[in-house]
Structure formats: structure tokens, C-alpha cells
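Student: A structural model of the following input is requested.
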Amino acid sequence: MPQFQDPLLLSQAVWLLIIFGVFYFVLSFFVLPRVGSVLEDRAARITADLEAARASKQQADAAMAELSAATAKARAEAQAAVAAALAEATAKAQAESDVLNAKLAEQINAAEARIATARDAAMAAIGSVATETASALVSKLMGKADANAVQAAVSRTLASRGAA
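Tutor: This next block holds a predicted model:
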């Protein structure tokens, strides 16, 4: 092969090995350790950040649980307050209703007493009105009416009907 018969090939190969050795030495002792330390620092920072994120998540979960408990407690307290207010309003309304019912019952009793008095007065007057009417009818029909007979007949009729 003619390319291997060049006199400069041996010197090029030697320089290639020298340059390769220098690059290997520089890379292995200076560049790669720095790159390795950067990678290790980065891995440590990522791990620390992940741990911080886990801790933050646990704190957030704890805060969320605390918030849920506080919300549930506040909701229960609000429902208790509403129930108490409703019970108080119901009791107050019931008391006012009882007072009004008592007042209405008193008014009804008074009205019934007035009605009974008026009915009794009307029933008492009905006897005299019935006697006068019957006397007038008998006088018109017969010409003359016996007041005692008419009075007795009206009293019997009213007594049979339960009016007098």
C-alpha cells in the first residue's frame, strides 16, 4: 500500500500519539473532574430540590387537612347557630301565637256572651211579638181575640219548640 510508505507517516503517527496523550491527560485530570463535580453538584441539587418539594407537599397536605377541619368546624358551628336561631325564632313565634290565641279566645268568648245575651233578649221578645201577632191575626179573622188564650197558645207553642 502506497500510503503507508510515506516517510512522514511515522512522524505523523508519533505526533498523533503525543497529542492524543496530552489531550487524554488534560481531559482526565482537569476537564473531566470538573464536569464530574458539576454533574454531582447538579444531581445533589436536584435531590435536595426533590426532598424540599416532598417536604413542601407534606406541609401543603397538612395545611389542607387543617383547612378542611377548620372549614368543617366552622360549618358545624354555623349550622348550630342557624339551628339555635331557628329554635329561638320558633319559640318566640309560638309564644306570640299563644298570646294572640288567648286574646282571640277571650274576644270569641266575649262575642259569644254578647250573642247569647242578644239571643236571650230576642227569644224573650219573640214571646211578646208572637202574642201580639197572634192576637192581631185572631182579631182580624174572628173579630175578637181572648188575650189570655192567645198568650197560653203562644207559650205552649214556644215551649214545644224550645224557644221560650
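Student: make it CA atoms for all contacts and neighbour counts henceforth
Tutor: Fine.
Student: Residue 123 versus residue 15, what's the distance?
Tutor: 151 Å (CA to CA, to the nearest Å).
Student: So between those two, which is more surrounded?
Tutor: Neighbours were counted for residue 15 and for residue 123 using other CA atoms under 10 Å; residue 123 has more, 15 against 12.
Student: now the other sequence, so there's something to compare against:
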Amino acid sequence: MFVTQAYAQDGEPTGSHGASAMPEEHHEGTIAASEHGEGFPPFNPEFFPSQLLWLAITFGVFYWLLKTVIMPRIGGILENRRDRIALDLEAADRMRSDADEAKAAYEQELAEARNRAHSIAHEARESARADAEKERKRLDAELDAKLEEAQGRIAEVKRAALGEVDQIARDVTDSILRQVAGIEANQDEIAGAVEQASR
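Tutor: Predicted coordinates for the structure are as follows:
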């Protein structure tokens, strides 16, 4: 049907001027409308006031949301982070001070332990020296006592031996005088002669 009409329109060699004039007027009206700026509405100056109004309303709503909702939340988050960081810094300072105190206490205990070890070693050396000196004195005393006892025994044995030697000498002298010389001598005279001879 469209093809037939189009063919029919093409088939008219001359047609009426009213039909051919209508598309030309429509074309001129379109050119005039485009010249007056009726194209894209945001670029049309007659819509600028409404656009500015909606821009102000949108900006106000966004500013109100930013001021009443977004900024308090961001401020609360920043405050919480600040408080958490402050708590962490306080905990770190406390831990550092505790570590410094523990280190100082450890060093002090180590120094005290070293001093105690030195004093114990010194006391052990002195005690060992005192014990050795005491044992030496005890052994010296025992040796002196044994030496004195031995000397006493030697003196007793010597006195006993000398007493026996004197008696033997008196007996031998008496026997010699009786058997060899045929002299009867008194025991006191014989003892005096033996004693004089032993000197």
C-alpha cells in the first residue's frame, strides 16, 4: 500500500503545488525551530532558572546530609581512631616503662647475684683456708704430742737401759774382781767405780 502510494506520487509528473509545498514548509519550520534553540533542553536558556533552582535544592540537601549524617559519622570514626591510637600509645608507653623497669630489676638482681657469688666464693676460700689451718694446727699438735710421748718413751728406755748397763757393769766388775783378781769388793765401792768410769 505504501509502495503503491509512493509509486503513485512518483508517477505524477507535475502534481499540485500544495502537496509539494507542504514538505518544504515543514522543512523550513524545522530549521527555524533549531535556530531558536529548541534542541537539547539543558542548553536551552529558558530552562536555566529551573536548573539553577534544582541545583540549589540538590546542593542544600547534599550539604544537609553531609553536615548531619556523613560528617558526624566520619568525625565519630576519626575520634574513635584517635582514642584507639591514644590508648595504643599509652599501652606502648606503659609496656616500654614496664620493660625498662624489668630490665633495671634484672640488671640489679644480676649484679646482686654476682656480688653474692663473689662473697660466697670468698667465704668458701676463707672457710677452706681456716679449716686447713685448723687441721694443720691439729695435726701439728698431734705430732708434737706423739713426738713428746716418743721422746718420753725413749728417755725411759734410755734410763732403763742405762740402769741395766750400770747393774751389768757392777755385776761384771764384781765377777772380774772375784774370779780374776780374787778380791772381795764392797758393792758401794764397785758402784762408785762404775759411775766414775761412765763419766
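Student: what's the TM-score here?
Tutor: In this superposition the chains share a TM-score of 0.57, using TM-score structural alignment, normalised by the length of the first structure; 114 aligned residues with a CA RMSD of 3.1 Å.
Student: Tell me where the first structure has helices.
Tutor: Taking DSSP state H as the criterion, the first structure carries its helices at 8-26, 32-142, 147-161.
Student: Need the winner for burial among those.
Tutor: helix 147-161 (a mean of 14; mean count of other CA atoms under 10 Å).
Student: which part of the second structure lines up with it?
Tutor: On the second structure, no counterpart of helix 147-161 of the first structure exists by TM-score structural alignment.
Student: Next, the mean deviation of stretch 85-100 of the first structure compared to the second structure.
Tutor: Mean deviation of stretch 85-100 of the first structure relative to the second structure after superposition (mean CA distance after the TM-score superposition for the first structure): 1.5 Å.
Student: what range in the second structure matches that stretch?
Tutor: Mapping stretch 85-100 of the first structure onto the second structure (TM-score structural alignment) gives residues 134-149.
Student: What is the aligned counterpart of residue 95 of the second structure in the first structure?
Tutor: Looking across to the first structure (by TM-score structural alignment), residue 95 of the second structure lines up with residue 46.
Student: For that match, give me its contacts.
Tutor: Not one residue lies near residue 46 of the first structure by CA atoms under 8 Å, 6 or more residues apart in numbering.
Student: Now do it against residue 60 of the first structure, distance only.
Tutor: Per CA to CA, residue 46 of the first structure is found 20 Å from residue 60 of the first structure.
Student: now swap in residue 17 of the first structure and tell me
Tutor: Taken as CA to CA, the span from residue 17 of the first structure to residue 60 of the first structure is 60 Å.
Student: same deal with residue 156 of the first structure?
Tutor: 101 Å.
Student: once aligned to the second structure, how far is stretch 117-124 of the first structure on average?
Tutor: Mean for stretch 117-124 of the first structure is 6.2 Å (mean CA distance after the TM-score superposition for the first structure).
Student: Determine how far that stretch lies from the middle of the whole chain.
Tutor: 58 Å (CA atoms, centre = their mean, to the nearest Å).
Student: Also stretch 94-113 of the first structure?
Tutor: The answer for stretch 94-113 of the first structure is 36 Å, by CA atoms, centre = their mean.
Student: likewise stretch 27-36 of the second structure?
Tutor: Distance, centroid of stretch 27-36 of the second structure to centroid of chain: 90 Å (CA atoms, centre = their mean).
Student: where in the first structure is the aligned partner of it, by residue range?
Tutor: Under TM-score structural alignment, there's no match for stretch 27-36 of the second structure.
Student: Quickly find the element holding residue 33 of the second structure.
Tutor: Per DSSP states H and E: residue 33 of the second structure is located in helix 17-35.
Student: what do you get for residue 48 of the second structure?
Tutor: According to DSSP H and E, residue 48 of the second structure maps onto helix 48-65.
Student: Give me the helices and strands touching that helix, please.
Tutor: The contact analysis (3 or more CA pairs under 8 Å, 6 or more residues apart in numbering; DSSP states H and E) places helix 48-65 of the second structure against no helix or strand.
Student: what's residue 192 of the second structure in contact with, if anything?
Tutor: By CA under 8 Å, 6+ apart, the contact set of residue 192 of the second structure is empty.
Student: Map it onto the first structure.
Tutor: In the first structure, no position corresponding to residue 192 of the second structure is assigned, as judged by TM-score structural alignment.
Student: follow-up on the earlier one: by how many degrees do the helix holding residue 48 of the second structure and helix 71-176 diverge?
Tutor: Helix 48-65 of the second structure runs at 30 degrees relative to helix 71-176, counting by axes from the mean of the first three to the mean of the last three CA atoms, to 10 degrees.
Student: before we move on, the earlier item: how near is the match of residue 95 of the second structure to residue 105 of the first structure?
Tutor: Counting by CA to CA, the gap from residue 46 of the first structure to residue 105 of the first structure is 85 Å.
Student: Residue 27 of the first structure too?
Tutor: Counting by CA to CA, the gap between residue 27 of the first structure and residue 105 of the first structure amounts to 111 Å.
Student: what does residue 73 of the first structure give?
Tutor: Distance of residue 73 of the first structure to residue 105 of the first structure, computed by CA to CA: 47 Å.
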